Each structure stands twice: as structure tokens, then as C-alpha cells.
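Trainee: no sequence on this one, just coordinates:
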């Protein structure tokens, strides 16, 4: 799996752009970037195409909207740039932003540049690439990253207008319901059931923070000493319910069926240990609503995967893995509905 996603590849023909046009744009910015002489496409990712740029003495990352037909409000690279720029002044580990370009005439779609973090990314959800003795620190650092994010005062860093503070679950349910129906390639009965079930059991939102929206191990870069270096892929970030965001992050224990004994064998935290660590760092309280957050997260994951299948259908998916990824929509929806039936 690591070789399939790690590193770069030659740029796909439909995702290539005019390097000369990019250099002309950069020369007119006060960004201190010398001429870009080569670029490659990162292998990983199903959404916004991401490239490694080479100049004479440095490397940078360019992230852009994909070309072609897109779902409304999706692939908002301007929002990614905004939240990263705001977080650059905090202790949340993020790449430093450099410049945003919303002029689609430059390379065909909007894009932004940021620093290249040349650390380690682990593509297996339990970091099986690593010796078992190192995995608990990786999970501890991943937990530290999301804890720091959820305890930032978003108003203090210029992100007060980054999203609506209330009714996060309701808004997200509406968003992923619409994406599901816009992208539906077959009728998933369990998804339809969840769409009816969620509004009836939504808990009151107790906290408000910046939420990442898709925080998982392969969206984190680590230093060689296993400390967290940068959190990546902020496309789904907004202002919302941190406990829902953390619930999405903790789907691993449910989708992977990681019991306490299996967690011990893998060398990672049990779900309870991991949740308790987060609560101790954030000083938040979690009660009976945890099951709901997991069910909601499975629904959301199904909506994301169905959106990928929709882009495969429309010819705008950004990786060969997209078809396989999209097929997970049924798995997530079925698991979510099975859990929902137990507490109905």
C-alpha cells in the first residue's frame, strides 16, 4: 500500500498545466520563489490534485481544484489556504502557506502554494509500516494534533467568518445527503435509512471549534523521531462540533473492528484510552452521545465515498484508486445503519 500512494509520479495528461504560465504568475508575486523548472504529481489523494514543484534550490507544494465538472462548493482551495494561513500562527502543526491564485486563466483552475514538508506519511491506518514499539507514539502525536486544533480560539486567528458556529451536525447531514443524491450510482437502502434517522437523534452541540473534517493518519506528516510535523488536506475544514470531528477520526476502531485486545497486539491505544487522552488534553466532556458521533461519521464517510464514485462517473476523479475508494460507501453506510438500529 505504501508504494501505491507514497511519493510522486509523472503528471497525468488531464491534470498537466503550463509551467511557463505559473512562473510568470509567481514572478509577479512577492513570494521569493525562483523559477520552477519541473513538477510531479503526488500519487495519493482522490480530491484536489497536488504537485511537487522543483526550483533550483527549493521544493514547494501546489494544490489546485481539479478541472472539469465539480459538485457545488467542493474543492474549495481558497478555504484551505485561509484556514492554513490562520493556523500558521498557532501551535497546530501545518505547512506554511505562500500564495493563493484564484485566477483560473493561469493554470486552468484556482490553486495555492505552500511549503513542502518532507517527513513521513504512513498509509496503513495502524502504521503497520513501523515497528510495533513506535506506533503508540505515532497515535499519541496524532491525538495531540487534533487536540491542539480543537482548543484554538478561531476568532483570535481571523477565522470568525470561516463557518457558521452552530448546528454543525444538521448542516453536515444536509451537505452529505445532497452529495449522496447528486452522486448516487445505485440505491443504498442503509444510506436512505440513515438520512431519515440522523435528524431524530442529533445531540445538542456543546462545543465549537475549527474542525478538520477528514483527520486520519495518512493526512499527517511525521518527523523521523515520530513527532508530528504537519496536518494536511483541509478541504473539509470549517467551524463546527469538535466532538463530531474527533468521532470521525476515531472511526478506525469501528471500521477496523479493533477491540482492546487487538489494539494491544497492534501496539496502539484502545478506543477508550485514545478518547480519554483527547478529553484530558481538550478538557471537554463526552457522555452518551459518542455512539451517535460514530454513526454520523460513518454516514459522512459514505457520503464522501459516494462523491468519489460520482466523480469517477463524471470523469473527474483524481486517482486510479478512486473506484475502489468509492465502493466503500456501501460498507460505511451498512455499518452505520447496523449501529443505529441498536439504539433506535
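Mentor: Looks like it arrived, so ask away. Being a predicted model, the structure only gives us computed values, none of them experimental.

Trainee: Could you use CA atoms for every contact and neighbour count after this?
Mentor: OK.

Trainee: what about the residue nearest to residue 123 when sequence neighbours are not counted, neighbour count?
Mentor: The shortest distance from residue 123 to any residue that is not its chain neighbour, by Cα to Cα, 6 or more residues apart in numbering, is 5.0 Å, and that residue is residue 218. For residue 218, the neighbour count with other Cα atoms under 10 Å is 21.

Trainee: three-state assignment of residue 218?
Mentor: With DSSP: H, G, I helix; E, B strand; the rest coil as the basis, residue 218 sits in helix.

Trainee: so who does it touch?
Mentor: Contacts here follow Cα atoms under 8 Å, 6 or more residues apart in numbering; on that basis residue 218 touches 121-125.

Trainee: Okay, it and residue 179: tell me how far apart.
Mentor: With distances taken as Cα to Cα, to the nearest Å, residue 218 is found 24 Å from residue 179.

Trainee: again, but for residue 156
Mentor: Taking Cα to Cα as the measure, residue 156 and residue 179 are separated by 32 Å.

Trainee: Next up, the contacts around the residue nearest to residue 251 when sequence neighbours are not counted.
Mentor: Spatially, and ignoring its direct neighbours in sequence, residue 251 is nearest to residue 294 (6.4 Å; Cα to Cα, 6+ apart). By Cα under 8 Å, 6+ apart, residue 294 lies in contact with 244, 247-248, 250-251, 336.

Trainee: Among those residues, pick out the one closest to residue 105, please.
Mentor: Nearest to residue 105 out of those is residue 248 (Cα to Cα; 36.7 Å).

Trainee: tell me the contacts of the closest one?
Mentor: Contact criterion Cα under 8 Å, 6+ apart gives 213-215, 293-294, 297-298 as the residues in contact with residue 248.

Trainee: In addition, the following structure is provided for comparison:
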């Protein structure tokens, strides 16, 4: 692939910058490719024919100045490097937008496999799937056990009022994409607001923790946790609940939601909760609220996609079926909240 083939990444300018900051790292002409997936930031794999690295930058086009913060992602990866949470090693951060047109950072390439589909896990068999699922839960518990202050991340977020802000944020998101009646959505939001729990000890939270945001090594262990753009200091049970909700939502057969939870051996909600509670030692007695909120959040996300699709603002495989899945997610949220 030629150096001009990558949208948003000039490989020659990247090479010049890396040569200045990390002399001798790159041995030859760089080639690369865009990696599909990820929440919104662009990811590339680049190589000099001997070694490979990963480059991350914001999306093409206009973005809000506070969104897609490369420095923030780089900071959390660098801080987590010496911990028990597996992350790619950082190489260099560039805040200068004149180099490739946006801030970016380079990190090591971690070999591993990303799983999005139940069929992919089924090929491995139930025993290996159990091991992978358990490793995902244990890694999350290890993340939440970290003392942010010990890593210099004491100012990485505002844990006070975290749940209130999250609830307001996603209600605002819902209001911006309302175009139809959604049975039970206002009830769910009202119940969540009325029953807001008191958070336990804050932790570094990933914000979008699920299997396809991690790489699995040949021994079925988590080799690296990726996509830290939503990480902050907050309530760790939001990570646990969202991981569970994603697995359950995958059973609706939506293109935009991984269905790994349907694979034989993948840990169900009770298994995840029991293992996390045992590994973390945290009080999970109020987890039903967090599950209700997780399904509310997923419903809002899917309704936003459906809104943009129905108004001709986005295209994609399976988008036409998303609208029908929103109310079942709302029902699941209301059911979990009342359990």
C-alpha cells in the first residue's frame, strides 16, 4: 500500500515526526492500513516491514474541542503501563495539528484477536470461551482495584455526582433524537432518577468495557484493553452493568451490537456478577439500578442511530432493524430495575 492511501494519515509526515522524537525506531518506509471498528476515533496499523505500531487520531472533519482527546487517551495508557491491566505500550504523543491535521499518538502493536460474534467464540469451544469470559471479568476487577492517585490520575475525572451527570447526559441525548413515542422510556428515566444509588469508592472506569474492545492472546487471556476514549474517574459498577447489558442486547441480532453473549460458555449475568464481586470485593447489592441505567443508555444510543438513519443522515448494514430493538431494551431496563 502506498503512503497516500490512508485517509487522515500522511505516512511521510508521520515518519518525519517519529524520527525526530524517537530516533532509530522506524527502520524503513512506512506502510499502513485503517483498522475497522472502534467507537469513533480513527485507528491505523503502520509498519516499516520489521515492526508494527498503532496510530490513533480523531475522526475526519470538525469535532468539538473537548471531544476525542488524544492527550487523555495517551495519558491513561501510559499510566496503566506498569499495572496489572494489560494495555499497549505508548510510543509518542503529538499535539501539533500541523503534522497530520489533528493530534495523534502512537502505541505498540499488540498481537491478539478481537471477538465480536458468537460464532467466532463457538469455533473455540465452550471451555475456551469460559476462560476468555472469566479473564475479561478479572481484568475489569483489576482495573477497578487500581488507586488512581498512585498513578497520578487523581484529577482524571470528577467522581462526585458522576451518576447524576451520566443520567442527565443520556436524557439530553434522548431528547435530541426523539421522533416517536417509546413505550416505557420516560418511566425508566423517572425510576432511575428517583432511585439514584450512593456510589461506593470511585475508580478508574473504562466507559465502554466489552469483549470487542479487548484483544485475546493465544492462551485465551486478555492481552490488551483498547479504546479508552470514554475513560474517567467514576462509579465502577457502570462498567460491570454495561458489559452485562451489551451481552444481553447482542441476542437481538443487531449488526451494531456484538452477540458474543450468545456463545456457549460465555458468562451470563449471574456468573459475571459473582466473579466480579469475588475478585473485587465490592458491594454489588445495588447492581440492578446500574443494569437499568445500562439498558437505558443502550436504548438511547440505538434510538440515536435509528433517528439518523430514518432521517437519511447515516447509512450502514442492519441500521433499518435497529428501531425495533429499542423498546425491548427499555423493557429489559424496567425489568432489571424492579428485580
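Mentor: Right, received. Where do you want to start? Computed from a prediction, not measured in an experiment: that's the story for all the values here.

Trainee: Quick check: TM-score for this pair?
Mentor: Both chains were compared after superposition, and using TM-score structural alignment, normalised by the length of the second structure their TM-score is 0.84; 328 aligned residues with a Cα RMSD of 3.4 Å.

Trainee: Residue 156 and residue 179 of the first structure - which one has more neighbours?
Mentor: Relative neighbour count places residue 179 above the other of residue 156 of the first structure and residue 179, with 22 against 9, counting by other Cα under 10 Å.

Trainee: where's the more buried one, which helix or strand?
Mentor: Under DSSP states H and E, the secondary-structure element containing residue 179 of the first structure is helix 168-183.

Trainee: mind listing what's buried in that helix?
Mentor: When neighbours are counted by 16 or more other Cα atoms under 10 Å, the buried residues of helix 168-183 of the first structure are found to be 168-169, 173, 176-177, 179-181, 183.

Trainee: Counterpart of the residue nearest to residue 123 of the first structure over in the second structure?
Mentor: If you follow residue 218 of the first structure across to the second structure using TM-score structural alignment, you land on residue 212.

Trainee: ok, now how distant is its match from residue 282 of the second structure?
Mentor: Here residue 212 of the second structure is placed at a distance of 25 Å from residue 282 of the second structure (Cα to Cα).

Trainee: again, but for residue 191 of the second structure
Mentor: As defined by Cα to Cα, residue 191 of the second structure lies at a distance of 24 Å from residue 282 of the second structure.

Trainee: Kindly report the same for residue 7 of the second structure.
Mentor: Distance of residue 7 of the second structure to residue 282 of the second structure, computed by Cα to Cα: 44 Å.

Trainee: quick one: which of these two has more around it?
Mentor: Ranked by neighbour count (other Cα under 10 Å), residue 7 of the second structure and residue 282 place residue 282 first, with 16 against 11.

Trainee: Can you tell me the SS state at the more buried one?
Mentor: Strictly by three-state DSSP, residue 282 of the second structure counts as coil.

Trainee: Translate it into the numbering of the first structure.
Mentor: Looking across to the first structure (by TM-score structural alignment), residue 282 of the second structure lines up with residue 284.

Trainee: now swap in residue 33 of the second structure and tell me
Mentor: Using TM-score structural alignment, residue 33 of the second structure pairs with residue 40 in the first structure.

Trainee: Can you give the distance of the helix holding residue 179 of the first structure from its chain's centre?
Mentor: What separates the centre of helix 168-183 of the first structure from the centre of its chain is 17 Å, taken as Cα atoms, centre = their mean, to the nearest Å.

Trainee: And the helices in the stretch 151-300 of the second structure?
Mentor: With helices called from DSSP state H, counting those that start in this stretch, the stretch 151-300 of the second structure shows them at 162-176, 185-194, 237-249, 269-280, 287-310.

Trainee: Kindly present those helices as JSON lines, with separate columns for distance to residue 125 of the second structure.
Mentor: JSON lines is the format used below for those (distance: least, Cα to Cα, whole Å):
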{"stretch": "helix 162-176", "distance to residue 125 of the second structure": "38"}
{"stretch": "helix 185-194", "distance to residue 125 of the second structure": "38"}
{"stretch": "helix 237-249", "distance to residue 125 of the second structure": "18"}
{"stretch": "helix 269-280", "distance to residue 125 of the second structure": "18"}
{"stretch": "helix 287-310", "distance to residue 125 of the second structure": "28"}
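
Trainee: Of those, which is nearest residue 82 of the second structure?
Mentor: From those, taking Cα to Cα, the stretch that ends up closest is helix 269-280, at 19.5 Å.

Trainee: Where does stretch 69-85 of the second structure end up in the first structure?
Mentor: The alignment of stretch 69-85 of the second structure onto the first structure (TM-score structural alignment) spans residues 76-92.

Trainee: related to what we said a few turns ago, alignment lookup: the residue nearest to residue 251 of the first structure to the second structure.
Mentor: Residue 294 of the first structure is assigned residue 291 in the second structure as its aligned equivalent, the criterion being TM-score structural alignment.

Trainee: How far away from the center of its chain is stretch 114-129 of the first structure?
Mentor: Centroid displacement of stretch 114-129 of the first structure relative to its chain, using Cα atoms, centre = their mean, is 13 Å.

Trainee: Please enumerate residues in contact with it?
Mentor: With Cα under 8 Å, 6+ apart, stretch 114-129 of the first structure has contacts from 1-2, 5-6, 52, 59-62, 95-99, 135, 216-224, 229-230, 252, 266, 268.

Trainee: redo that, cut-off 7 Å
Mentor: Outside stretch 114-129 of the first structure, the residues that touch it by Cα atoms under 7 Å, 6 or more residues apart in numbering are 1-2, 59-62, 95-98, 135, 217-218, 220-224.

Trainee: sorry, back to before: quick one: the residue nearest to residue 251 of the first structure from residue 248 of the first structure, how far?
Mentor: 7 Å.

Trainee: cool, and residue 122 of the first structure?
Mentor: 18 Å.

Trainee: Next: residue 320 of the first structure.
Mentor: Distance of residue 320 of the first structure to residue 248 of the first structure, computed by Cα to Cα: 25 Å.

Trainee: Tell me which residues touch the most centrally placed residue in the first structure, please.
Mentor: Most central residue of the first structure, judged by C-alpha distance to the mean C-alpha position with Cα atoms, centre = their mean, is residue 214 at 3.0 Å. Under the criterion of Cα under 7 Å, 6+ apart, the contact list for residue 214 of the first structure reads residue 236.

Trainee: Kind regards, and thank you for your time.
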